[in-house]
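**Q** here are the coordinates; sequence isn't available:
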């Protein structure tokens, strides 16, 4: 018996102390550089994910490698250059997500055994690198926070896929939790409403219509059971109720369609044209599906769709910033994280 006790005591003494909790914020991703080469690497990883493009057959591989990755990187690089954070030489999405991580660290500093980090699903810093870092620092419990208010297989689920892939080769796996979507969370709806009101108070005009633009997805994905569209509708309905706006004053649209398949409608760019042709001269656009400003908000909406609206006869256009690392935005993330850490802290 004494030999067994001695061996167990030796094992206990040699085992590392693992008492920390890791929190990993994850956003979609970004190229490492605003040139064609950097965008090509990013697009290849992104468009090779079967959660994003479900049919990864031979035809798609030929189109991806033979056409898209030859042409699209140069075009997208020019778009990234319009919004690039030249001081830090990185995309705004990376700058903002880092700030969200830093501010969350400060906001929960009284829980000194909780470590906060951040990652991108595509590009850098990778989920693998940051999970490895948290585990190396003694985190035996992990909370993964996909920074998408609305769930979809192409966003939230692929974050989980990658986390599970990373953990699959770990002999000592940490206990894992994943935050749920927060599309109708009262804190989130309140933060959206306040951000809209605060931004509009700085403008020289009041919009006749507010457009809530969400990232689109193929209609077929929803037909197969993806809850994304229903959650977008729930977000807008809750926001209408909070702001006391009718369906004709707060519209729901979908942007960023790609390829030739039917995507969720109504399309944002077509709505811009229709509103202007119908005599609407002043609009504001809010993007409740994005937790941080990125190419799709800063270039596609604030620049491209503004031009579409004005070209069709519109006069005044404003894009409302995402919640980003604002006080309201950080309160949403902090409340979400603290709620999901219950029992661990």
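**A** It's in. All values derive from a computational prediction rather than experimental measurement. Numbering: from 1, shown residues only.

**Q** going forward, measure contacts between C-alpha atoms and count neighbours the same way
**A** Fine.

**Q** Would you mind naming the helix or strand containing residue 21?
**A** With secondary structure defined by DSSP states H and E, residue 21 is part of strand 20-30.

**Q** Got another one to weigh against that:
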């Protein structure tokens, strides 16, 4: 152990670390593991903005006693040998970013953490500090900013750093919803899909929903989503009548931002639209919301109402152009550090 009172301590290079952060996932396809994950996720006051005295009894007496078994069936439909798709693709993104940054000549330490579940944010910070990182760039993998996603990552990192005696210097990426690397990768994925399968009558961009009250209080999420949708449509050269932005994953009875994805697709089928492609630009890695909710559930609903085909355009995952865009984002935000 070094002497803390050494009057001639050796100078150490200031190493920079990158912490990729995604939402999280249960550790296993078991009701108990799903319950632990949901408890952590839904206990976050940034996620459910109800008075604690009202929400916590509902959470513990109803949601956590009934929902885990129901959610297990959804996870089972998309589970892989590597665990949940979110975990598998996040690890691929981690490996891809490490390789791309090294190829560009950067000597950076890159780690992955989840806001809820494992690997935890604390473990990610600890791994970076153990490798000598004095400067850390946190990269929440949420293209559009919301208090319920990006802000809660920043909150939790702050809580963890409050226990560090020797804190690292921190930077955070707030959003990347209109960054060229992100929009280009989305556009390329659509073009490649259409080249292989032909174009649909309409393209639906389905984003995760939020309660209307949250946006009315000043959350910029809806604005960010619409800016992404407009930029992507412009990059693809789509006229306004050929695309639509919708919002999925509504939870509870309060009004959420509209239009809702599944009811909208049902209406489109009833109105005579036969072929639709759906993508989820707000998710950079496949997860239960993209695969089970959209590619399976919404597709079934569309066909049930008379539609002929609903095709899901995959998330960016570890596409080389997206990994390149992610590396561009990192380079832009570590200027002056490395």
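**A** Perfect, thanks for sending it. Fair warning: this is a prediction, and the values are worked out from it, not measured in the lab.

**Q** Need the TM-score between these chains.
**A** TM-score for the superposed chains, counting by TM-score structural alignment, normalised by the length of the second structure: 0.96, backed by 335 aligned residues with a Cα RMSD of 1.5 Å.

**Q** now stretch 218-231 of the second structure: which residue numbers in the first structure?
**A** Counting by TM-score structural alignment, stretch 218-231 of the second structure pairs with residues 225-238 of the first structure.

**Q** List the buried residues for that stretch?
**A** Buried positions in stretch 225-238 of the first structure, judged by neighbour count with 16 or more other Cα atoms under 10 Å: 226, 228, 229, 231, 232, 233, 235, 236, 237, 238.

**Q** likewise stretch 79-89 of the second structure?
**A** Neighbour counts over stretch 79-89 of the second structure (16+ other Cα under 10 Å) mark 79, 83, 84, 85, 86, 87, 88, 89 as buried.

**Q** any idea whether the closest residue to the second one other than its chain neighbours is helix, strand or coil?
**A** Counting by Cα to Cα, 6 or more residues apart in numbering, the nearest residue to residue 83 of the second structure once its immediate chain neighbours are dropped is residue 28, at 6.9 Å. Under DSSP: H, G, I helix; E, B strand; the rest coil, residue 28 of the second structure falls in the coil class.

**Q** Looking at the first structure, name the residue matched to residue 28 of the second structure.
**A** So residue 28 of the second structure corresponds to residue 33, using TM-score structural alignment.

**Q** does the residue nearest to residue 83 of the second structure really touch residue 35, like I thought?
**A** No. Residue 28 of the second structure is beyond contact range of residue 35, at 10.6 Å (criterion: Cα atoms under 8 Å).

**Q** Counting neighbours, go ahead and name the busier of those two.
**A** Just comparing residue 28 of the second structure and residue 35: by other Cα atoms under 10 Å the higher neighbour count belongs to residue 35, 21 against 14.

**Q** That one: what's it in contact with?
**A** By Cα atoms under 8 Å, 6 or more residues apart in numbering, the contact list for residue 35 of the second structure reads 64, 68.

**Q** and if we set it to 6 Å?
**A** When contacts are counted by Cα atoms under 6 Å, 6 or more residues apart in numbering, residue 35 of the second structure touches residue 68.

**Q** can you pull out the helices in the stretch 201-345 of the first structure?
**A** When secondary structure is read from DSSP state H, counting those that start in this stretch, the stretch 201-345 of the first structure shows helices at 219-223, 228-243, 268-277, 295, 306-311, 327-340.

**Q** With the second structure overlaid, report how far the following helix or strand past the strand holding residue 21 of the first structure is off on average.
**A** Following strand 20-30 of the first structure in sequence order, the next helix or strand is helix 36-47 (DSSP H and E). Comparison of helix 36-47 of the first structure with the second structure after fitting gives an average deviation of 0.6 Å (mean Cα distance after the TM-score superposition for the first structure).

**Q** Can you check what angle separates helix 36-47 of the first structure from strand 20-30?
**A** If you take axes from the mean of the first three to the mean of the last three Cα atoms, to 10 degrees, helix 36-47 of the first structure sits at 110 degrees to strand 20-30.
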